[in-house]
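Participant: coords please:
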Amino acid sequence: MTAPASRDVVVTGLGATTPLGGDAPSTWAAALAGESGARTMDNDWSETYGIPVTFAATIKEHPSEKLSRPEMKRMDPSTQYAMIAAREAWQDAGAPEVDGERLGAVVSSGIGGIWTTLDAWDTLQERGARRVLPMTVPMLMPNSPAAYVSLELGAQAGAHALVSACASGAEAIGYGIDMIRAGRADVVVCGGTEATIHPMPIAAFAASRTLSLRNDDPQGASRPYDVDRDGFVIGEGAAVVVLESAEHAAARGARVYAKMAGVGLSSDAYHITSPDPEGKGQVAAMRRSLADADVDGAEVVHVNAHATSTKVGDLTETRSIRTVLGDDTDHVRLSATKSMTGHLLGGAGALEALFTIKAVHERLAPPTINVVTPDPELQVPLVRDEPATLPDGDIAAVNNSFGFGGHNVALTVTNA
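Facilitator: Coordinates of the predicted model:
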């Protein structure tokens, strides 16, 4: 029997493994403290390959701390991170009892098992076809994290892996919301993951001139909205949330962090890597999300921005925010948490959604670090260096995620 659809979707579990911490609480605490996860890499990639970047926001806790040796051998790092985050989120939600046919999994990655792909190619070239591992395809496929999470939890309502570059993690959460609203599931475990700190992706991003080159100051390199910003810091990790229909959560007495009230999607159809300079798609996504949540601009007190530290992208987004909110923008508290975490690519939207959920739940907007000289064209009040208290009463926050290909996702979070 199909359960009735519920418009109200709530968050009951959070999990993460990131450059700031090995779980969600330590990651959030480090973000509130304004810590940076960027560090000089302990390798010779720069000397060996001529890569101009020597630092990244690498994972804080190695997966071997929480996964067994057999699991490590059969999973690409992107899946390892997802499994760690999913297990934490599930336990944080109280390991709810739910029929597998009413349980879904949506875990996305922007790039997938790149380590497995490139290692297999090296093996083929150096040692021949017989030495390529038989688990190579299940390890490299971008739906591997979603598949393993569904296997772990017995999720049979659907296992999905939406791929929309750096918007993937946020879109996965949006899809999970839609699954519950449509009556397909009562509980959905969803999020994003990425493990691309490998010489080839770093070389490719460096070639596109999107990475910061501040090798002498890794922790100060990601500086959204600073006049001297020079690109993003590549990061790795995963974040996963447990979504439930409000009815299902109430029936089992679950602790609720916040309500996932709105989803807005759009596409620019403008350029494969650059955003529409007028921000039309970003504006459309935010407006659709707020309309979906039945929230007006006066209720929006916080925005967790996509804000990667690129010259063009940062200001396009802030102009879009002001276009959507108008004068209500003046009471918004803007956070750019990639200044601390680096850019987790397909995992970024999920991690920033987790931060937005925590911000609403604890009424604290995390800081933006490394902004020494704010860009004079910045049009939204920025939370700098210290957390900002959010007001009492009914509040709403927006999490923006944008990806190469013109993908735009806006999620609206409200207090439960």
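Participant: Going by C-alpha atoms from here, please, whenever you check contacts or count neighbours.
Facilitator: Noted.
Participant: Check which residues of stretch 33-49 are buried.
Facilitator: Residues of stretch 33-49 classed as buried by neighbour count (16 or more other CA atoms under 10 Å): 33-41, 45.
Participant: want to put them side by side, so please do this one too:
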Amino acid sequence: MTLRRVVVTGIGALTPIGNSAPDYWAGLKNGVSGAARITRFDPEKFRTQFACEVKNFNAEDHFDRKEARKMDPFTQYALVVAEEAMKDSKLDLNAINLDKAGVIWGSGIGGLMTFQEEVRSYVNNDSTPRFNPFFIPKMIADISSGYISIKYGFRGPNFVTVSACASSTNALIDALNYIRLGHMDVAISGGSEAAVTEAGMGGFNAMKALSERNDSPETASRPFDKDRDGFVLGEGASALILEEYEHAKARGAKIYAEIIGGGMSADAHHITAPHPEGLGATNVMLNALADAKIKPEEVDYINVHGTSTPLGDISETLAIKKVFGDHAYNLNISSTKSMTGHLLGAAGAIEAVACVMALEHGVIPPTINHFTDDDQLDNKLNLTFNKAQERKINVALSNTFGFGGHNTSIIFRKI
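Facilitator: So this is what the prediction gives:
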């Protein structure tokens, strides 16, 4: 069976370092840190008092007040980036088959703020069971794709993937395969997350997953640095318009890149810790390369999962060396989480956009906040520390891994 080709024809982004795709890319190139003291609530009593929040976002700039109140921020973010991507793609809704246009989205947590506030309200009202009638529709993760589908009239496949931090890469891979197989011609795919809440911060602090570098939040996300002490929680969203190649070509669409493969695997090891030898990470990259039908030496850039945790960064670099052998030293590798923080279920989508923009502009975004080499890592690898590097890039691979041992890799090629 011949699989159809799939290309990216539109992008949108709302991130801690830029509220549009162009602004996000400018932040990445310039090595901007999105981390700062939390403004959404008073973090004084928390061990971690900072995060990578979306800045200067007012829901009422995008929705009327009544409509905004019906949506959790993660859904608001999803709709905003979907609109940017749709405008960027210049899709004419009157000229496409809406029965073959779908929405496949990703979110690891969904409406955490809604859940937190409704439970808090219940407890504070003497446990009288009075809940907002929009509580459940605001909270459930799949409501994001539902809203997008309703807005654009897309009647094809419509669902949300939940695989922790791998969620939106899983969504992109699902969309890729649905288009390849002819079930869709067009998809809005990506992910959104809004977990910078008391519950989110407290929960991740309890796991000892977060950096506690309160004296210097802007340098706290430091993947591959000897003194890394955990990830920085981020929030936001990104959307990509995926389209069957001939469909895009026929309407004269701008094509950013082709998605040539995706891989999935499981660590089958631990609910939160990665496999110490990078077994799942090795397998997922091999699976993606096999799906793309390319050799390891054809890859130029890897946007790594690279969360800034002591164990995760080591296991991922071990996996890269196993998969790429000597070519690992020819690669540019970087973790854009050093700038955006970790957007959980939305991480894969915003890092996919980073890969697409890197291909378009021939620039590798850096891994910022590197101060001290870690002797446990191979420091001969080009981890693109602190400053963007210009390079011709034909193929970029993006890794995203999640609690529960979920691993995903997706591969983009310049076209």
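Participant: before we move on, back to that, columns secondary structure and distance to His302 of structure 1 on top of the buried residues of stretch 33-49 of structure 1, output as TSV?
Facilitator: Output for the buried residues of stretch 33-49 of structure 1, formatted as TSV (DSSP: H, G, I helix; E, B strand; the rest coil; distance: CA to CA, whole Å):
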residue	secondary structure	distance to His302 of structure 1
Ala33	coil	18
Gly34	coil	17
Glu35	coil	20
Ser36	coil	21
Gly37	coil	23
Ala38	coil	25
Arg39	strand	29
Thr40	strand	32
Met41	coil	34
Trp45	helix	39
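Participant: Just give me the closest of those to Gly100 of structure 1.
Facilitator: Distances from Gly100 of structure 1 to the buried residues of stretch 33-49 of structure 1, taken as CA to CA, are shortest for Gly37 (37.0 Å).
Participant: how about that closest one, what's its partner in structure 2?
Facilitator: Taking TM-score structural alignment, the alignment pairs Gly37 of structure 1 with Gly34 from structure 2.
Participant: list the contacts for that match?
Facilitator: Contacts for Gly34 of structure 2 (CA atoms under 8 Å, 6 or more residues apart in numbering) come out as 16-17, 51-53, 218, 339-341.
Participant: Throw these into TSV and include neighbour count, secondary structure and distance to Asn124 of structure 2, thanks.
Facilitator: Putting the contacts of Gly34 of structure 2 into TSV (neighbours: other CA atoms under 10 Å; DSSP: H, G, I helix; E, B strand; the rest coil; distance: CA to CA, whole Å) gives the following:
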residue	neighbour count	secondary structure	distance to Asn124 of structure 2
Pro16	27	coil	32
Ile17	26	coil	36
Ala51	31	strand	27
Cys52	29	strand	29
Glu53	27	coil	27
Glu218	22	helix	36
Met339	31	helix	38
Thr340	33	helix	35
Gly341	29	coil	33
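Participant: From Glu317 of structure 1, how far off is Thr210 of structure 1?
Facilitator: Distance, Thr210 of structure 1 to Glu317 of structure 1, using CA to CA, to the nearest Å: 17 Å.
Participant: Okay, buried residues for stretch 325-336 of structure 1 please.
Facilitator: By neighbour count with 16+ other CA under 10 Å, stretch 325-336 of structure 1 contains the buried residues 325, 328-329, 332-336.
Participant: Ends of that stretch, what's the gap?
Facilitator: Distance across stretch 325-336 of structure 1, first residue to last, is 18 Å (CA to CA).
Participant: State the distance from Leu243 of structure 1 to Val300 of structure 1.
Facilitator: As defined by CA to CA, Leu243 of structure 1 lies at a distance of 22 Å from Val300 of structure 1.
Participant: neighbour count winner among those two?
Facilitator: The neighbour comparison of Leu243 of structure 1 against Val300 (other CA atoms under 10 Å) goes to Leu243, with 32 against 23.
Participant: which residues does that one contact?
Facilitator: 9-13, 176-177, 187-190.
Participant: could you say which helix or strand contains Pro376 of structure 1?
Facilitator: Under the assignment given by DSSP states H and E, Pro376 of structure 1 is not contained in any helix or strand.
Participant: Roughly how far does the alignment partner in structure 2 of it sit from Pro274 of structure 2?
Facilitator: Taking TM-score structural alignment, the alignment pairs Pro376 of structure 1 with Asp375 from structure 2. Distance of Asp375 of structure 2 to Pro274 of structure 2, computed by CA to CA: 19 Å.
Participant: Looking at those two, which is more packed in?
Facilitator: More crowded of Asp375 of structure 2 and Pro274, by other CA under 10 Å: Pro274, with 28 against 9.
Participant: ok, whatever residue of structure 1 lines up with Glu53 of structure 2 - contacts?
Facilitator: Per TM-score structural alignment, the equivalent position to Glu53 of structure 2 in structure 1 is Thr58. Thr58 of structure 1 makes contact with 18-19, 37-39, 41, 197, 235-236 under the criterion CA under 8 Å, 6+ apart.
Participant: I appreciate the help and will end here.
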